[in-house]
Each structure stands twice: as structure tokens, then as C-alpha cells.
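Engineer: only geometry, no sequence info:
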């Protein structure tokens, strides 16, 4: 499908060819250069099922391969984001998921990559959260880059309250994303957090009226899409790759990654467009 110029589209998304990865519980649409992945199991508050996990995994991989996709928006259907893992569905209660369970057995890391524990997409991922985003939903959220929540969204890691351990990465990632005291309180109390509290502690970046999280996320994605794709991907990679380096190491790594971007045709195009007071036409070159 040919891209339309950024800024000319309506809010409604358009279906596109998702044959490789759309499943019963994961739908995909194309909005210009943004891939919109929707967790689509509203009767179960979008709890993870085999078909959802396989669809997510394949969606992330497809976005990485497709250079016409510049950003990804992740959201949920039916006024919910994700209520975490559905152990019954994963164990075989979902007859539609049998083929997908075979995929999960064949690749023991597939579900972790689907939940962004073992995989970081090279394109920016923007979460649009409405309703519950708890347990595995909050763990999936930690793999996203920019986060928008509706006013009534609810967050939380409930595992310890059930005698369980949140092994989706939260004990490692959460204290690196929000202040440790808040991370530990969320991890150790298992209590729910409102959208406003999630904003205050830095778990999300925007709180918007209910029903408008997707609209705001798509607007942010459109701004990302208007930027140089090589620069966007390099900046994202630099932020994450330097997180565990010393400042000196990180600055050296930044130069090594950033100088080649400054020498690209896209960088020259960006400067020309600025001087000529027009929108840039980036070509990933």
C-alpha cells in the first residue's frame, strides 16, 4: 500500500496485508508509516493467549524487516490493554490456539520475545493504554518506548500477592525506568496504580481522556515518522545500548554511532529542507 503524505490521514486505521502474522487475537493495521498492533481478546481483557503471543512476535519481526514502517503503536481492543497471562489458554483450553502452541513449543523464547523481554524492535514502539494494564500487561508495557494512558487505565504487578514472581523482566527493567523506591513498592505490594499515579512516578508519559489514548499515540507516531528514519533508529539504539555503560564509554559509543548518521544523504536532505522551508523527503540513504 502506498504511503500518503504525513498529516493527510484520518484517525481511522486501514487494514493492510497482515497474512504473515495476524491471528485470532492479534490484529494489525497500517496508518501511513505506522504499524498498529491491537491485542484483540476483549472478552478476556486481552489476556495473553498462544495466538496473541505468536501474532505479537511475528508483528515485531515484520516491522523490523519492513523499512516502510517507521513506528509501531501497541494498543488493546474493547477498552482494555492487557490483563496478563491466561494460564488456561496457554495450557490448552483455547482450541483455536493449537497450531500456535506448537510454535511456542518449537521456540521456548518466542513468548518472551513477544512480550519484548528478549527483543527490542529497532523502530520506536508507542503504547496506547485504556483500562487494565496489569501483571503481564505492565511487563509488556516496560518494553515500549513512549506510553500514553487513558484516565481510567490501571497498572500493577500483582504477582507477589498470589505468591508468584514477575519473570517478564520487571525486577530488572522497572527500577531502571522509574525511581527504585516506586519500583520496589509496585513490585512488593502488588497493589493497583491509577493512570495519574503512573504518570507521577514516570511509568507513563501522557494521561489523556478515556477513549483518546490511541489518537494521541498515533499523533506522536506521526511526529516520529516525519523525522529521519536512520537518525530515529540510531538514537533509540544509542539510548538503550549506552544505559549500562559508564559516561565515558557511553559518550564514545554515541560518537561511533552518531557520526555516520551525520554523513548520510538523509542528513543533508534534512538541512536542505530546513533552508528551503519545506518538508524533508527522507530515503533511508
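Structural biologist: Happy to help now that I have it. Please read all numbers here as calculations on a predicted model, not as lab measurements.
Engineer: please make it C-alpha for all contacts and neighbour counts, starting now.
Structural biologist: Will do.
Engineer: and for residue 115, the neighbour number?
Structural biologist: Number of residues near residue 115 (other CA atoms under 10 Å) recorded here: 25.
Engineer: would you agree it is in contact with residue 169?
Structural biologist: No. Here residue 115 lies out of contact with residue 169, judged by CA atoms under 8 Å, at a distance of 9.5 Å.
Engineer: what residues are shared contacts of these two?
Structural biologist: Taking CA atoms under 8 Å, 6 or more residues apart in numbering as the contact rule, residue 115 and residue 169 both touch residue 139.
Engineer: wait, what's in contact with residue 273?
Structural biologist: Neighbouring residues of residue 273 by CA under 8 Å, 6+ apart: 279-280.
Engineer: against residue 281, how distant is it?
Structural biologist: Distance, residue 273 to residue 281, by CA to CA, to the nearest Å: 8 Å.
Engineer: strands of the stretch 151-285 of the chain, start to end?
Structural biologist: 154-156, 193-194, 206-208 (DSSP state E, counting those that start in this stretch).
Engineer: second one coming, line it up with the first:
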């Protein structure tokens, strides 16, 4: 890879932004440039009305090996602003984001994938959190996210042994949405992104927000909290357009208002 090439590449494909970690010579390990690049791409995704969905993937036939340990030892930080590790772990995108995994997503690389809303993985791809093998802690979100998404004892085995599991196993637990043939993860992610992009943008954004935030709501306030987010969607011009298009048997034309 030429030194002039950025650590993170972006490409637009009909309303979908493809974000590629572009450091294959170090297995797409996360350094400061990757964290800044992903954060900037997410800012662009959320700030552009012409973009509906993002896809995060890696160059070279694999997703990401996690934190760049060489850069870490030299004092370089893989955290960026309030977005945290890799520019995504603590604050991801407002719009839907899909991880497309080939080869492996381990350590912080798996945590980057967990910062996405959906995960598509090629058959045989390895995923796990091996930090304990280096006397480190999976502090990029895995220990916080996985107990909410997988059985307790399985998460404990991942966390304490550091051994990976194949993507097929994560698919059984519902962490991975789709298993594809090798080399086909990005294409499958693009197909999924197109299906999402056809829907009303206000409704998509509100639905994502409700699913993400409901863990913090009590049973007594959850309906009010949901109404505060979703109420304006029902009163929107897009909601009227959706109902009208359905009655007229045509595709809706969204305005985002």
C-alpha cells in the first residue's frame, strides 16, 4: 500500500456509504489514523441526507485484527474524541451501519463490528476477544455488549479463554445476521443496505434509537419514552406519503420530514 493512501477509504453507492479500513499490511489494525478516519466517515454519513446506510468492512480479505499493538506501545491512541475506540465504540452512527466481515474480526476488530447495527460474515470467519492472552481487557465494548446479546456462560468463555469462535456459532446466537460464501460478505451487506434504504428515513432513525435506548428505560416509563421518539414520525409528511403510496400501489417518495 502506498504511504499516500488513507487508512480509511470511503465510497458512495446509491445512498450507501462503504467505509473500508485500509491497512492490510497490518491486518487492518486500529491506530490513530484509523480511529480518526472512521469517526470522520460516520460524521459524513450522518450529516448527508443523500446517504441512508453505512457499511464498514476491511481491505485485504479480512476485517480487523484490533488495536495496533506496535502503535500502542509507542504511545499512539486508537481512541478518537467522544466516539471512543476506533472512532466508533462509544458513539456509533445515527444511521444504520452494517459490518461486512471476511477472514476475522478479533479483539478490537470484533468490538468495531459490535458497534454496528447488523453483522454480515463470510463462512469460517473467526471472531473473538483474545485480549486476556496479552494481559489486556476488551475495553472497546465487547464486555458491555455481548452479555446483552449472548448467553452468560458463552460470553464468559470468550472473555476468560480469549479463544475465538467461527462466525457460524455467532450466527446461532443471533449476533451475526447473515452467513455468506467467502468473498461475498460485502455484496450481501450491500443487498441488506438497499432493503433498509428503501424505507422511510425518519422511521428508520427512530426505530434504531428506540431499540438502542430501551435498555435504560424502566417498565413504567418505556411507553412514554418510546412515544417521545416515535410520535413525531407518525405526524410527519413521510408517514402520510407511506400510507398514500400503499393505497395507490406505488413506491413512496420520502422527503425526510
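Structural biologist: Received the coordinates, thanks. From a predicted model like this one, the values you see are computed outputs, not experimental measurements.
Engineer: quick one on the thing from earlier: for the strands of the stretch 151-285 of structure 1, give me JSON lines that also has mean neighbour count.
Structural biologist: Listed next are the strands of the stretch 151-285 of structure 1 as JSON lines, based on neighbours: other CA atoms under 10 Å:
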{"stretch": "strand 154-156", "mean neighbour count": "25"}
{"stretch": "strand 193-194", "mean neighbour count": "18"}
{"stretch": "strand 206-208", "mean neighbour count": "20"}
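Engineer: which among these is found nearest to residue 237 of structure 1?
Structural biologist: strand 206-208 (22.7 Å; CA to CA).
Engineer: post-alignment, the closest one versus structure 2, mean distance?
Structural biologist: Strand 206-208 of structure 1 differs from its equivalent in structure 2 by a mean of 0.9 Å after superposition (mean CA distance after the TM-score superposition for structure 1).
Engineer: against structure 2, where does that strand fall?
Structural biologist: Per the alignment by TM-score structural alignment, strand 206-208 of structure 1 matches residues 178-180 in structure 2.
Engineer: figure out how far that stretch is from the centre of its chain.
Structural biologist: Centroid displacement of stretch 178-180 of structure 2 relative to its chain, using CA atoms, centre = their mean, to the nearest Å, is 16 Å.
Engineer: which residues sit against that stretch?
Structural biologist: Residues external to stretch 178-180 of structure 2 that are found in contact with it (CA under 8 Å, 6+ apart): 119-123, 167-168, 171, 185, 188.
Engineer: would you mind finding the match for residue 269 of structure 1 in structure 2?
Structural biologist: Here residue 269 of structure 1 is matched to residue 241 in structure 2, going by TM-score structural alignment.
Engineer: could you find the closest non-adjacent residue to that match?
Structural biologist: Distances taken as CA to CA, 6 or more residues apart in numbering put residue 252 closest to residue 241 of structure 2, at 6.3 Å, once the chain neighbours are dropped.
Engineer: again, but for residue 211 of structure 1
Structural biologist: Leaving aside its chain neighbours, residue 211 of structure 1 sits nearest to residue 150 (6.6 Å; criterion: CA to CA, 6+ apart).
Engineer: the one you found maps to what in structure 2?
Structural biologist: Under the alignment defined by TM-score structural alignment, residue 150 of structure 1 corresponds to residue 122 in structure 2.
Engineer: hmm, that match is touching residue 104, no?
Structural biologist: No. Here residue 122 of structure 2 does not reach residue 104: they are 9.1 Å apart, not a contact under CA under 8 Å.
Engineer: most neighbours among the contacts of stretch 178-180 of structure 2, which one?
Structural biologist: Among the contacts of stretch 178-180 of structure 2, the one with the most neighbours (other CA under 10 Å) is residue 121, at 34 neighbours.
Engineer: who's in contact with the closest residue to it other than its chain neighbours?
Structural biologist: Spatial nearest neighbour of residue 121 of structure 2, chain neighbours left out: residue 101 (4.5 Å); criterion: CA to CA, 6+ apart. For residue 101 of structure 2, the contact set (CA under 8 Å, 6+ apart) comprises 57-58, 62-63, 119-122, 125, 185-186.
Engineer: quick one: map residue 101 of structure 2 onto structure 1.
Structural biologist: Under the alignment (TM-score structural alignment), residue 101 of structure 2 pairs with residue 129 of structure 1.
Engineer: could you do residue 40 of structure 2 as well?
Structural biologist: When structure 1 is aligned by TM-score structural alignment, the residue opposite residue 40 of structure 2 is residue 58.
Engineer: so residue 214 of structure 2 touches residue 222, yeah?
Structural biologist: Yes. Between residue 214 of structure 2 and residue 222 there is a contact at 7.0 Å, judged by CA under 8 Å.
Engineer: of the strands of the stretch 151-285 of structure 1, which is nearest residue 63 of structure 1?
Structural biologist: Closest among those, using CA to CA: strand 206-208, at 24.5 Å.
Engineer: list the buried ones in stretch 200-211 of structure 1?
Structural biologist: 203-204, 206-208, 210-211 (16 or more other CA atoms under 10 Å).
Engineer: rebuild those as a markdown table, extending it with distance to residue 258 of structure 1.
Structural biologist: Formatted as a markdown table, those follow (distance: CA to CA, whole Å):
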| residue | distance to residue 258 of structure 1 |
| --- | --- |
| 203 | 28 |
| 204 | 28 |
| 206 | 29 |
| 207 | 33 |
| 208 | 34 |
| 210 | 39 |
| 211 | 38 |
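Engineer: so which of the residues you listed is the closest to residue 99 of structure 1?
Structural biologist: residue 211 (33.9 Å).
Engineer: for that closest one, give its distance to residue 152 of structure 1.
Structural biologist: In terms of CA to CA, residue 211 of structure 1 sits 9 Å off from residue 152 of structure 1.
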